[in-house]
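In: Next come a sequence and a model predicted from it.
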Amino acid sequence: MAASPSSSAQAARERVARRLRDLRAESGLTGTELAALCGWTHPKTSRLENARTAPTPDDIRRWCHACGADDQAEGIIAESRDAETAYTQWRRQVRSGLRRLQDSYLELYRSTALFRIYSSTLVPGLLQTEGYAGGILHTSARLHDVPVDDSAQAARARVERSRIIHEPGHRLVAVIEEAALRHQVCDADAMAAQLGYLLTAGALPQVSVGIIPLASPSRGQWPRETFHVYDDRLVSVELVSARVRITQPDEIALYLKAFEQLRGAAVYGAEARTLIAQAIDALH
């Protein structure tokens, strides 16, 4: 795995810069000549080519026109837009409240057939109860100084959104570290209800829940950052400060490889239910 998932966003910006640099080199223009044709200074050309400044759509169109490559402009603009949305700070996303943030995922959820989730710290959102989700979202609201704490409404929206796994055409494969069952993010009654629901949801035919035991004698991967895989097209990683969206096929393939190794370390069925039941007993 990469040392920091946020490096994916920077790598995406560098790919855009490299495409621009290659276009200039193929056209035979120097940086100074391209700057003159585009109507800006040479330092700006350098900043764009070295990914120190993100290009605007107008910058890209001027660049491509100067290089005689107008047909490539829209493709590079689209790639640049993806690069700039790859790393999104939570403080920007929660300005209008946590409820609205939950609703922003609806289209992605509806278009996903297979959800693969690895969680090292919490019960995954698609399997959360309202009380448990409320505890998590209230903590997030305080951390990010959300102007109006709408965590209760956001928790209801999260549970409503999670009903997608009960609709035809959707499957969920969840791998959870046993430690996540012990992190009490809400009161004991709400925590017991959450773990009880995990037992129920795990019995659904379209849901697979695996638990990686704390006492696992050997495992191919140590606990990783929590990540979500949507089909084979997107990986989302949640950091303290931001959400990272990974779309490059080689990086997605690495996360899928790690997921399969983590899935292989998990226990299922009666063994998984025993670990959940033990976590419930520990609340009393």
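Out: Received the coordinates, thanks.
In: going forward, measure contacts and count neighbours with C-alpha atoms only.
Out: Noted.
In: Check which helices and strands whichever strand or helix holds residue 17 sits against.
Out: Using DSSP states H and E, residue 17 sits within helix 7-27. For helix 7-27, the elements it packs on are helix 42-49, helix 57-66, helix 73-85, strand 242-246, judged by 3 or more C-alpha pairs under 8 Å, 6 or more residues apart in numbering; DSSP states H and E.
In: Mind listing what's buried along that helix?
Out: Under the neighbour-count criterion of 16 or more other C-alpha atoms under 10 Å, helix 7-27 has 8-10, 12-18, 20-21, 23-24 buried.
In: and the angle from it to helix 73-85?
Out: Counting by axes from the mean of the first three to the mean of the last three C-alpha atoms, to 10 degrees, helix 7-27 lies at 160 degrees to helix 73-85.
In: the inter-axis angle of helix 7-27 versus strand 242-246?
Out: 50 degrees.
In: Return the distance of the following helix or strand past helix 7-27 from the chain's centre.
Out: Per DSSP H and E, helix 7-27 leads on to helix 31-38 as the next helix or strand towards the C-terminus. Relative to the chain's own centre, helix 31-38 is displaced by 39 Å; criterion: C-alpha atoms, centre = their mean, to the nearest Å.
In: Please apply the same query to stretch 245-255.
Out: On the basis of C-alpha atoms, centre = their mean, stretch 245-255 sits 11 Å off its chain's mean C-alpha point.
In: repeat for stretch 152-170
Out: How far stretch 152-170 lies from its chain's middle: 18 Å, per C-alpha atoms, centre = their mean.
In: Second structure for comparison follows:
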Amino acid sequence: MLPGTTPDDGMTLPPNNTNSATNVHEARNALGKRLRELRHQAGLTGKQLAESLAWPPSKVSKLENGRQTPTDDDIHGWTQVTGTTDEAEALLASLHTLEVQHAEWQRQFKTGLSAHQNEIADLDARTKFFRAFEATVIPGLLQTPEYARARFAQGIAMFRAPNDINEAVRARAQRQEMLYRPDKRFHFILTEAALRFRLASPEVTLGQLDRLVSLSALPNVKLGIIGFETHYVVAPWHGFWILDHDRVMVETYSAELNLAQPQEVELYGQVFEQLATVASYGRAARAIITGVIDDLAPDATEDGS
């Protein structure tokens, strides 16, 4: 959820409907409204349109009222029956914009997880400056193969996706090679909770924490850690990525939101800077990480015995 904050005064409100969710809802409603207009212009009732396309009558109502997102085939069928095939291209453009803004994991993972990693790699190649805040998980670009495997395993289980976990881990490892490219810059901010959450075995988590210490020394990587004792100015409602100054990516349980409206990108940039002001860097950040390592080490020893 987008933090309900006023960045200038630091006041925090309870989570509310996010701008991103509102925009997705409005875009789906606008597309449905246009479909309804085309049906009315053709003089068809919803029942007649549904019968022409061999659809259940409820589907027409769901599409027109924004309760269901149409497919490409739905758009083509609708414009053919209403005699408005010249509108198909514009409608498909609206649909695809909506799909990018709200990309459901169930649909993205239909063919496996590695394909999504490769899609992200294309976006990585175009991006020069990465800013990422994570409150609960280690960012993918910083993950060890073992930690990544644990995260992908959860995705496969949740979405019943094809098990291409080996290919997905390899694709993520290949993406991480850009951490060593001098033409790219990275600024990561993690909460101490992200270091401590048991999202993998103690042994895997220890290896992950060691990797964070190593990566923090890279010249083009800036790693900030927000300790438990820190007084937040902006509440850490959720993780997000800012790519250059053009796009914000937010992952929810059901979908990946891609925000590109200037006011949204600017707001997330302000939130990131507020979080950066309370994060610890350099030796102080590594001290937090090593403190977590010391606390976790006995558990790893017990599990390994």
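Out: Looks like it came in fine. Given the structure is predicted, the values throughout are model-derived calculations rather than measurements.
In: sorry, back to before: so the helix holding residue 17 of structure 1 versus helix 57-66, what angle?
Out: 30 degrees.
In: Quick test: name the residue nearest the centre of structure 2.
Out: residue 251 (2.7 Å; C-alpha atoms, centre = their mean).
In: and that one, what pairs with it in structure 1?
Out: In structure 1, the residue matched to residue 251 of structure 2 (TM-score structural alignment) is residue 238.
In: ok, which stretches of the stretch 101-250 of structure 1 are strands?
Out: Along the stretch 101-250 of structure 1, counting by DSSP state E, counting those that start in this stretch, strands occupy 114-119, 171-177, 207-212, 227-230, 234-238, 242-246.
In: so which of the ones you listed comes closest to residue 76 of structure 1?
Out: Comparing the strands of the stretch 101-250 of structure 1 against residue 76 of structure 1 with C-alpha to C-alpha, the closest turns out to be strand 242-246 (17.5 Å).
In: Which other helices and strands does the closest one contact?
Out: Other helices and strands packing on strand 242-246 of structure 1, by 3+ C-alpha pairs under 8 Å, 6+ apart, are helix 7-27, strand 87-89, helix 90-93, strand 234-238.
In: That one vs structure 2, mean deviation?
Out: With mean C-alpha distance after the TM-score superposition for structure 1, strand 242-246 of structure 1 departs from structure 2 by a mean of 1.4 Å once superposed.
In: contact partners of that strand?
Out: The contact list for strand 242-246 of structure 1 (C-alpha atoms under 8 Å, 6 or more residues apart in numbering) reads 5-6, 8-9, 85-91, 234-238, 252.
In: Would you mind checking these for buried ones?
Out: Buried among those (16+ other C-alpha under 10 Å): 5-6, 8-9, 86-88, 90, 234-238, 252.
In: Now distance to residue 221 of structure 1 too, for those, in JSON lines please.
Out: Below are those laid out as JSON lines (distance: C-alpha to C-alpha, whole Å):
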{"residue": "5", "distance to residue 221 of structure 1": "16"}
{"residue": "6", "distance to residue 221 of structure 1": "20"}
{"residue": "8", "distance to residue 221 of structure 1": "20"}
{"residue": "9", "distance to residue 221 of structure 1": "24"}
{"residue": "86", "distance to residue 221 of structure 1": "25"}
{"residue": "87", "distance to residue 221 of structure 1": "25"}
{"residue": "88", "distance to residue 221 of structure 1": "27"}
{"residue": "90", "distance to residue 221 of structure 1": "28"}
{"residue": "234", "distance to residue 221 of structure 1": "21"}
{"residue": "235", "distance to residue 221 of structure 1": "18"}
{"residue": "236", "distance to residue 221 of structure 1": "19"}
{"residue": "237", "distance to residue 221 of structure 1": "17"}
{"residue": "238", "distance to residue 221 of structure 1": "19"}
{"residue": "252", "distance to residue 221 of structure 1": "17"}
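In: Which one of these is nearest to residue 195 of structure 1?
Out: Comparing those against residue 195 of structure 1 with C-alpha to C-alpha places residue 238 closest, at 22.5 Å.
In: what separates residue 142 of structure 2 from residue 187 of structure 2, distance-wise?
Out: 11 Å (C-alpha to C-alpha, to the nearest Å).
In: Over to residue 252 of structure 2?
Out: Note on residue 252 of structure 2: its distance to residue 187 of structure 2, by C-alpha to C-alpha, is 22 Å.
In: Over to residue 272 of structure 2?
Out: Residue 272 of structure 2 sits 10 Å away from residue 187 of structure 2, going by C-alpha to C-alpha.
In: what does residue 241 of structure 2 give?
Out: Distance from residue 241 of structure 2 to residue 187 of structure 2, by C-alpha to C-alpha: 10 Å.
In: Which one of the two is surrounded by more residues?
Out: Between residue 241 of structure 2 and residue 187, counted using other C-alpha atoms under 10 Å, the more crowded position is residue 241 (22 against 18).
In: give the contact list for the more buried one.
Out: By C-alpha under 8 Å, 6+ apart, residue 241 of structure 2 lies in contact with 130, 131, 132, 133, 248, 249, 250.
In: make it 6 Å
Out: Listed by C-alpha atoms under 6 Å, 6 or more residues apart in numbering, the contact set of residue 241 of structure 2 reads 131, 132, 248, 249.
In: how about a markdown table for those, with distance to residue 65 of structure 2 added?
Out: Formatted as a markdown table, the contacts of residue 241 of structure 2 follow (distance: C-alpha to C-alpha, whole Å):
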| residue | distance to residue 65 of structure 2 |
| --- | --- |
| 131 | 37 |
| 132 | 35 |
| 248 | 28 |
| 249 | 27 |
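In: what's the neighbour count on residue 51 of structure 2?
Out: Applying other C-alpha under 10 Å, I find that residue 51 of structure 2 has 12 neighbouring residues.
In: A strand includes it, no?
Out: No. Residue 51 of structure 2 is assigned helix when assessed by DSSP: H, G, I helix; E, B strand; the rest coil, not a strand.
In: Against residue 73 of structure 2, how distant is it?
Out: 16 Å.
In: Distance check, the counterpart of residue 276 of structure 2 in structure 1 against residue 1 of structure 1.
Out: Alignment note (TM-score structural alignment): residue 276 of structure 2 maps to residue 263 of structure 1. Counting by C-alpha to C-alpha, the separation of residue 263 of structure 1 from residue 1 of structure 1 is 16 Å.
In: Counting neighbours around each, name which of those two comes out higher.
Out: Neighbours were counted for residue 263 of structure 1 and for residue 1 using other C-alpha under 10 Å; residue 263 has more, 24 against 10.
In: Nearest residue to the more buried one in space, please, no chain neighbours.
Out: Distance criterion C-alpha to C-alpha, 6 or more residues apart in numbering; nearest residue to residue 263 of structure 1, sequence neighbours excluded, is residue 175 at 6.0 Å.
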